[in-house]
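Trainee: The following comprises the amino acid sequence and a computationally predicted model.
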Amino acid sequence: MAEAVTAYLGLGGNVGDVARSMRDALRKLDADPECRVTAFSRVYKTPPWGPVEQDWFLNACAAVETGLSAPDLLDLVLRTERELGRIRMTRWGPRTLDIDILLYGDEPVSLENLTIPHPRMVERAFVMVPLADIAGDVMLAGRTIRDHAKTFRDEGLEVTEIELGNR
């Protein structure tokens, strides 16, 4: 593996067996020679976000050590989503699996198809609360992830008993 960078991913979905899709996605990412899953959060049941009426989501976060560039990691993530049946139809709509790159090392990325840190992530409990499970001390916008996560109250998140693996 080239020099490794720690990246943090957000995973979520609300169609089909989402927990299985998340487990399968983590296995696929870990199978890539340039990407190793090093940690994952608890799985949370979260209320839908956005203008489309839909079922509740399952959300989690994962840490990966990767030798891939940010654009190459995005390619791997998008390929993984497609291989697991993701079809992009409605923005913020129902989905089998969504994988977002939240953070990539300490450097911001600003490309036409990729912005890191993920835009508006600090406004979303379904991102910040699971991310605090595995990256609580990481700094973002002058505060730790843990401190950002503490600002969310009564957001409706519920910790589930779902396990993503044996790490």
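Mentor: That came through fine.
Trainee: make it CA atoms for all contacts and neighbour counts henceforth
Mentor: OK.
Trainee: quick one: D72 is in a helix?
Mentor: Yes: counting by DSSP: H, G, I helix; E, B strand; the rest coil, D72 is located in a helix.
Trainee: and the gap between the nearest residue to P47 once chain neighbours are set aside and G93?
Mentor: In this structure, P47 finds its nearest non-sequential neighbour in W56, 4.8 Å apart by Cα to Cα, 6 or more residues apart in numbering. Relative to G93, W56 is positioned 11 Å away (Cα to Cα, to the nearest Å).
Trainee: quick one on the thing from earlier: identify the residues contacting the residue nearest to P47.
Mentor: Contacts were defined as Cα atoms under 8 Å, 6 or more residues apart in numbering; by that measure W56 touches 14, 45-48.
Trainee: closest to F126 among those?
Mentor: T46 (6.4 Å; Cα to Cα).
Trainee: Return the distance of that closest one relative to I134.
Mentor: Distance from T46 to I134, by Cα to Cα: 18 Å.
Trainee: Also L11?
Mentor: 13 Å.
Trainee: ok, these two, which is more surrounded?
Mentor: Ranked by neighbour count (other Cα atoms under 10 Å), L11 and I134 place L11 first, with 26 against 20.
Trainee: So the more buried one is in contact with C61, correct?
Mentor: Yes: L11 lies in contact with C61 (Cα atoms under 8 Å); the separation is 5.8 Å.
Trainee: I162 - nearest residue in space that isn't next to it in sequence?
Mentor: Nearest to I162 is V43, by Cα to Cα, 6+ apart, at 6.1 Å.
Trainee: Got another one to weigh against that:
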Amino acid sequence: MCPRGDKRNEVYIGIGSNMGHRIAYLHTAVQSIGQQLGPVTCSAVYETNPVGYTDQPKFLNMVVRVDTGHSPREVFRVLQGIEQEAHRKRDIRFGPRTLDLDVLLYNYSYFCFSDLQIPHARMWSRAFVLVPLADLAPDRRGLSGKSVSTMAEELRQKDEVRYVGRFW
């Protein structure tokens, strides 16, 4: 954890699972993020169809907001470690996974590393990200100038997004 007095950063993280006991993977991720990065606030959980590679089970998706003193690279490394603990495999691009953790937003900053882009490159066109993000940051503006809640509603109308519930 960061020393007392360090600057806290508002970070939004997308969480998804479509293998095994999906809700248990989400729960483990929420707990681990809270323990390793800082206090979390959780969206509701939604069930969505897979994107890209479609011959796989439906996903459970959610977003968490974490207040942390960690840098973007440190957050990314922590999330990769949590994925590894969940036995995440990267055999098929956009394929099935026990756990998928993505840094969506980090304050209002932009970062572009070879393995990490913030804001997440494809988040603005994905209902499975924007619908739960709208639970936590409905008035936040995207690159188009539209609010997250407006973009989420537009995508929700064309993509199947089913509310599952609030668990945390």
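Mentor: Happy to help now that I have it. Please read these numbers as outputs of a predicted model, since none were measured by experiment.
Trainee: Let me see the TM-score of these two.
Mentor: Scored against TM-score structural alignment, normalised by the length of structure 1, the superposed chains reach a TM-score of 0.92; 162 aligned residues with a Cα RMSD of 1.2 Å.
Trainee: Mind telling me what the residue nearest to P47 of structure 1 corresponds to in structure 2?
Mentor: Using TM-score structural alignment as the criterion, W56 of structure 1 maps onto K58 of structure 2.
Trainee: picking that back up, separation between the residue nearest to P47 of structure 1 and M22 of structure 1?
Mentor: From W56 of structure 1 over to M22 of structure 1 (counting by Cα to Cα), the distance is 15 Å.
Trainee: I'd like the distance between M151 of structure 2 and R77 of structure 2.
Mentor: For M151 of structure 2 relative to R77 of structure 2 (Cα to Cα), the value is 29 Å.
Trainee: Neighbour count for those two, which is higher?
Mentor: The neighbour comparison of M151 of structure 2 against R77 (other Cα under 10 Å) goes to M151, with 22 against 12.
Trainee: got a list of what the aligned partner of that one in structure 1 touches?
Mentor: Aligned counterpart of M151 of structure 2 in structure 1: H148 (TM-score structural alignment). Contact analysis of H148 of structure 1 by Cα under 8 Å, 6+ apart lists 122, 128.
Trainee: So which bits of the helix or strand harbouring H148 of structure 1 are buried?
Mentor: H148 of structure 1 belongs to helix 145-150 when assigned by DSSP states H and E. For helix 145-150 of structure 1, the neighbour count (16 or more other Cα atoms under 10 Å) marks 145-149 as buried.
Trainee: same check, this time on stretch 98-118 of structure 2
Mentor: Residues 98-106, 116-118 are the ones in stretch 98-118 of structure 2 that count as buried (16+ other Cα under 10 Å).
Trainee: Tell me which stretches of structure 2 form strands.
Mentor: Counting by DSSP state E, structure 2 has these strands, from start to end: 9-17, 40-42, 45-48, 59-68, 100-106, 111-112, 117-118, 161-165.
Trainee: Now render those as JSON lines, adding distance to V30 of structure 2.
Mentor: JSON lines is the format used below for the strands of structure 2 (distance: least, Cα to Cα, whole Å):
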{"stretch": "strand 9-17", "distance to V30 of structure 2": "9"}
{"stretch": "strand 40-42", "distance to V30 of structure 2": "8"}
{"stretch": "strand 45-48", "distance to V30 of structure 2": "12"}
{"stretch": "strand 59-68", "distance to V30 of structure 2": "8"}
{"stretch": "strand 100-106", "distance to V30 of structure 2": "10"}
{"stretch": "strand 111-112", "distance to V30 of structure 2": "24"}
{"stretch": "strand 117-118", "distance to V30 of structure 2": "20"}
{"stretch": "strand 161-165", "distance to V30 of structure 2": "15"}
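Trainee: Looking at those, spot the one closest to A127 of structure 2.
Mentor: strand 161-165 (7.3 Å).
Trainee: hmm, back to that, centre of the chain versus the helix holding H148 of structure 1, how much separation?
Mentor: 16 Å (Cα atoms, centre = their mean, to the nearest Å).
Trainee: how far apart are it and its match in structure 2?
Mentor: Following superposition, helix 145-150 of structure 1 is found to deviate from structure 2 by 1.3 Å on average (mean Cα distance after the TM-score superposition for structure 1).
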